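My questions concern the predicted model and sequence given below.
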Amino acid sequence: MSDGETARSAATGTAPERAAGAPALPQEALEIAAGYAFAGPALDLGALVWDGSCLPDAQIRVPLPMLNRHGLVAGATGTGKTKTLQLIAEQLSEQGVPVFLADVKGDVSGVAAPGEPGAKVGERAGEVGQEWTPGGCPAEFYALGGLGHGVPVRATVTSFGPVLLSKVLELNRTQEQSLGLIFHYADQKGLELVDLKDLRAVVAFLVSDEGRQELKGIGGLSTATAGVILRSLTAFEAQGMSPFFGEPEFDTGELTRTAPDGRGVVSVLELPAVQDKPRLFSTFLMWMLADLFHDLPEVGDAEKPKLVFFFDEAHLLFADASKAFLESITQTVRLIRSKGVGVFFVTQTPKDVPADVLAQLGNRVQHALRAFTPDDQKALKATVKTFPDSPYDLEEVLMGLGTGEAVVTVLSERGAPTPVAVTRLRAPRSLMGPLDAGALDRAVEESPAYGRYAQAVDRESAYEKLTAASAPSPASAPPPASAPAPKTEAPAGRSGGHDRPKAPKEEPSMVEQVVGSGMFTSLARSVGTQLGREITRSLFGTARRRR
């Protein structure tokens, strides 16, 4: 008997290992279980449920190499989606695969601690044939802008880019294009946008008398549009958003680390402190994904993923998104698979995810749905249509699933969809609840990443350069090497922007002073200011410098 046949017979209960005297599985259950009998490494999801009975001999699994083919975890609130993420994350970590989890409600941090045995855990383990032992994962905790418990995660405005920022600011298509023009100008002139005040300074300059001419040849920036952008930025800052933008910028390469014992690190982004800002955190998650896409090399089909990224509250990313934005998401999801990254979108129904993106999600774990309204009923019917044909009445099944149960279909080792299986899921081995605040703070402060990212840095950037050029003062004046030459020594022409005749009619423009100054030349030699030569932008307009 071949290895594949042995694995298949063991999963379907026909192998000698099957307990003596145990009842034979129904033929339909045998056929479903055979579709999940994989010869290679796989994650154990749970046991097949057939005709109301849980069949521990029919194990439902997902092949490890197929985790980079993306997936969907969906279901109504309270149906067990979070525990499913935890179950998958801890098994990936054990297999040496790093994981990223967005913790919206604050109850995923327990993945770092061993679980607590109890009657419910024991009962579930017995039902699904699981040998349950407690165990935690190596974990890092992050927080957007340092708001909440976690190592601060920041991005510069320059790297965040105009497309994602437009979505956060809720700009329309015309305003988004104008913001793109502003970013283009800043990129070309070396005016790095580190934080929001830098962007405000550049926008204000480009509608000033001196700055208006700078964009005249490439379309210009209307005062009305600039006003909308500035008002949006003001409202954005008033909501406490400034801490998310700045330096040191988070290196998404941190997400692909493994622990010294070979297990994958589980990176948990703690979001409870910003859960009232859903558009912001969903867009920040997309920035992380776009940044990974930009930096990681091509690996093709690997034995296991380099990273599995769980994108929680996914419907927020797609709500009111432009066609171009959706096309960028689709292309990123399609191409990042070859870089070894698997993406799981987590939401309530497949209907929340656009069809072109949904078509890329080969692994599905669908928890229960509720149909209390006509719209709920439509969503239920639409969900059923996303699954392959099966012997189940899926409309009835999806409304009757209990907590910790789901309808599953994944990609087999050959890349073909497996049969639809109603599954009672295993219990996570880690703590099913949050760590206490003290333990979480200790874990954060002991992290090597804390020293790299904890302290915000406000270095010289576009705001300081434009301010210094327009209103020099003793505190902000450039160093002596860039100071204006005395009038008696000033030649008729200008040389490198150092010589500035005092006559107003010959005064260079503000940007000419900035770009041509010795201060700018010196700053351009430092790390992170050579944007004019090194900046590149990805599908989402995100920018990365060479590391």
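It's in.

Only C-alpha atoms from now on, for both contacts and neighbour counts.
Will do.

Strands of the stretch 1-150 of the chain, start to end?
With DSSP state E, counting those that start in this stretch, the ranges of strands along the stretch 1-150 of the chain come out as 42-50, 53-63, 71-74, 99-103, 139-144.

cool, and the stretch 201-350 of the chain?
266-270, 307-311, 341-347.

Out of those strands, flag the one nearest G71.
strand 341-347 (4.4 Å; Cα to Cα).

how close does V265 get to V346?
20 Å (Cα to Cα, to the nearest Å).

higher neighbour count, those two?
V265 (29 against 26; other Cα atoms under 10 Å).

okay but that one is in contact with V99, surely?
Yes - assessed by Cα atoms under 8 Å, V265 is found in contact with V99 at 6.4 Å.

shared neighbours, these two?
93, 255-256 (Cα atoms under 8 Å, 6 or more residues apart in numbering).

Show me which of those residues is closest to Q239.
Of these, the one sitting nearest to Q239 (Cα to Cα) turns out to be L255, at 28.3 Å.

Not counting its neighbours along the chain, what's nearest the closest one?
In space, L255 comes closest to S267 once its chain neighbours are excluded; the distance is 6.3 Å by Cα to Cα, 6 or more residues apart in numbering.

Give the burial count for that neighbour, as a bare number.
23.

Same check on K120?
10.

what about it, distance to D198?
For K120 relative to D198 (Cα to Cα), the value is 54 Å.

which residues in the stretch 301-450 of the chain form helices?
Secondary structure of the stretch 301-450 of the chain, counting by DSSP state H, counting those that start in this stretch: helices at 315-318, 323-336, 355-358, 374-385, 394-400, 437-445, 448-453.

Can you say which of those helices is nearest to A7?
Across those, closest to A7 is helix 394-400 (Cα to Cα), at 28.2 Å.

chain center to that closest one: distance?
Distance, stretch centre to chain centre, for helix 394-400: 31 Å (Cα atoms, centre = their mean, to the nearest Å).

try stretch 136-148
14 Å.

For it, measure first residue to last.
22 Å.

Then stretch 152-167?
Stretch 152-167: ends 22 Å apart by Cα to Cα.

buried set for it?
152-167 (16 or more other Cα atoms under 10 Å).

Among those, which one lies nearest to L531?
For the buried residues of stretch 152-167, the nearest to L531 is T158 (9.6 Å; Cα to Cα).

looking at this, that closest one is in a strand?
No - under DSSP: H, G, I helix; E, B strand; the rest coil, T158 sits outside any strand and is assigned helix.

adding another structure so you can compare the two:
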Amino acid sequence: MLEPIALGRNSQTEVVLQPKLANRHGCITGATGTGKTVTLQLMAQAFSNIGTPVFLADVKGDLSGISQAAALSPGLQKRLDKLGLPEPEWGGCPTVFWDVFGEKGHPVRATISDMGPLLLARVMNLNDTQTGILNICFKLADDEGLLLLDLKDLRSMLQFVADNARDLRPTYGNISPASVGAIQRSLLELEVQGADQFFGEPMLDIFDLMRTNAQGKGMVNILAADKLMQSPRLYGVFLLWLLAELFDNLPEVGDPEQPKFVFFFDEAHLLFDNAPKALLERIEMVVRLIRSKGVGVYFITQNPLDIPETV
């Protein structure tokens, strides 16, 4: 049986997490300066040490240090002496950096078809009518055996739907030129934000995140998200897409001795702010059922009320 992961300690009590229960999910919450980032780093390193790969988003640019060995300082020595703890074994974690824009890490890509209309409508902030037309584009592509790889493919499909609205109406329903135009403008806005670098091939193989090094330590996958955070909806939907990919591709494992993968969702409120009911239902389903795939999900936010009760 694996040793429990120590999360905190004072002179009377120690708080630990049993690895066997780590796929039950959790929430790291607190105001600025209360130690959310340190707790996240501690947990990530502990999971890595027992051979569990980890994914986390570096929103503020302060997580990359986990790849380097630390050193003892007078303040830390005083704290160790106060709690009666031995000096830790210093060492960095095996780390891989990822970046949607390919600037600070390996590029991450997904196809339009794989993202799906529900998540894409969330990114573009479409209303119900516009979402319906987006669904028509995806259904038409499926019916014709076409893959939508990037924003250019989706724009071409929208143009085809608009040009052939009269012929498509009996099968797919009414198609408003104004709604098509609104979607085209949203696509242009996405492109200006750099999303054209995210949509396309080669698509990320989710199992590239679930590796260990030669010593059996789990890889710590860090997403450079400082630039991505300038597009909050794209950030939230991208992380949800990753979570959904894990759910769709991993086999059922029940309750293993330790999680197969741990996913830290920083700034979690960005996923739930003004989210439509269909998206919330999708999130709830994935989070509830992904536990049986051996995946632990931890939301990080300042206020626990940011996370819906159903999730």
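Right, received. Where do you want to start? Model, not experiment: these values are computed from the prediction.

The residue nearest to L255 of structure 1 maps to what in structure 2?
Structural alignment places S267 of structure 1 opposite N221 in structure 2 (criterion: TM-score structural alignment).

OK, contacts around that match?
N221 of structure 2 touches 53-56, 95-98, 209, counting by Cα under 8 Å, 6+ apart.

Would you enumerate the residues in contact with the corresponding residue of structure 1 for M157 of structure 2?
Aligned counterpart of M157 of structure 2 in structure 1: V202 (TM-score structural alignment). V202 of structure 1 sits next to 182, 186, 462-463, 466 when contact means Cα under 8 Å, 6+ apart.

swap the cut-off to 6 Å and go again
Listed by Cα atoms under 6 Å, 6 or more residues apart in numbering, the contact set of V202 of structure 1 is empty.

measure it to Q213 of structure 1 for me?
Relative to Q213 of structure 1, and taking Cα to Cα, V202 of structure 1 is found at 13 Å.

and if you look at I88 of structure 1?
56 Å.

So for these two, which sits in the more crowded spot?
Higher neighbour count among I88 of structure 1 and Q213: I88, with 18 against 15, using other Cα under 10 Å.

So what does that one match up with in structure 2?
By TM-score structural alignment, I88 of structure 1 lines up with M43.

same check, this time on D295 of structure 1
Match for D295 of structure 1 (TM-score structural alignment): N249.

At the geometric centre of structure 2, which residue sits there?
Centrality entry for structure 2: nearest residue to the mean C-alpha point is L239, 2.2 Å, by Cα atoms, centre = their mean.

And it, how far from N125 of structure 2?
From L239 of structure 2 to N125 of structure 2 the distance is 17 Å (Cα to Cα).

Can you report how many residues lie near S53 of structure 1?
S53 of structure 1 has 10 nearby residues by other Cα under 10 Å.

can you check S73 of structure 2 too?
9.

how close does the aligned residue in structure 1 for it sit to S178 of structure 1?
Structural correspondence for S73 of structure 2 with respect to structure 1 (TM-score structural alignment): G118. Separation of G118 of structure 1 from S178 of structure 1 (Cα to Cα) stands at 58 Å.

As TSV, the shared contacts of V265 and V99 of structure 1 with neighbour count and distance to F325 of structure 1 would be great.
As requested, these are exported to TSV (neighbours: other Cα atoms under 10 Å; distance: Cα to Cα, whole Å):
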residue	neighbour count	distance to F325 of structure 1
S93	24	32
L255	22	24
T256	20	26
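
Mind checking which of these land in helices?
S93 (DSSP state H).

Among the shared contacts of V265 and V99 of structure 1, which one sits closest to R8 of structure 1?
S93 (25.8 Å).

Tell me who's in contact with that closest one.
Neighbour list for S93 of structure 1: 263-264 [criterion: Cα under 6 Å, 6+ apart].

Same question for V54 of structure 2.
Residues near V54 of structure 2 by Cα under 6 Å, 6+ apart: 220-221, 261-263.

Tell me the counterpart of F309 of structure 1 in structure 2.
Aligned partner of F309 of structure 1 by TM-score structural alignment: F263.

hang on, its match packs against F299?
No - the criterion here is Cα atoms under 6 Å, and F263 of structure 2 misses it with F299 at 8.6 Å.

And the two? Which one has more around it.
F263 (23 against 19).

where's that one relative to A165 of structure 2, distance?
Applying Cα to Cα to F263 of structure 2 and A165 of structure 2 gives a distance of 43 Å.

just R185 of structure 2 next, same as before
R185 of structure 2 is 19 Å from A165 of structure 2, where distance means Cα to Cα.

neighbour-wise, which of those two wins?
Taking other Cα under 10 Å, R185 of structure 2 and A165 do not tie; A165 has more neighbours (17 against 13).

Now do the contacts for that one.
Contacts for A165 of structure 2 (Cα under 6 Å, 6+ apart) come out as I175.

how many other residues sit next to L56 of structure 2?
L56 of structure 2 is flanked by 22 other residues according to other Cα under 10 Å.

Report the buried residues of stretch 81-92 of structure 1.
For stretch 81-92 of structure 1, by 16+ other Cα under 10 Å, it's 81-92.

That one against structure 2, how far on average?
Taken over the aligned residues, the distance from stretch 81-92 of structure 1 to structure 2 averages 0.6 Å (mean Cα distance after the TM-score superposition for structure 1).

Report the distance from that stretch to the chain centre.
17 Å.

Equivalent analysis for stretch 259-278 of structure 1, please.
Distance of stretch 259-278 of structure 1 from its chain centroid, counting by Cα atoms, centre = their mean, is 11 Å.

Next: stretch 300-311 of structure 2.
16 Å.

Next, the distance between the ends of that stretch.
Per Cα to Cα, stretch 300-311 of structure 2 runs 14 Å from first to last residue.
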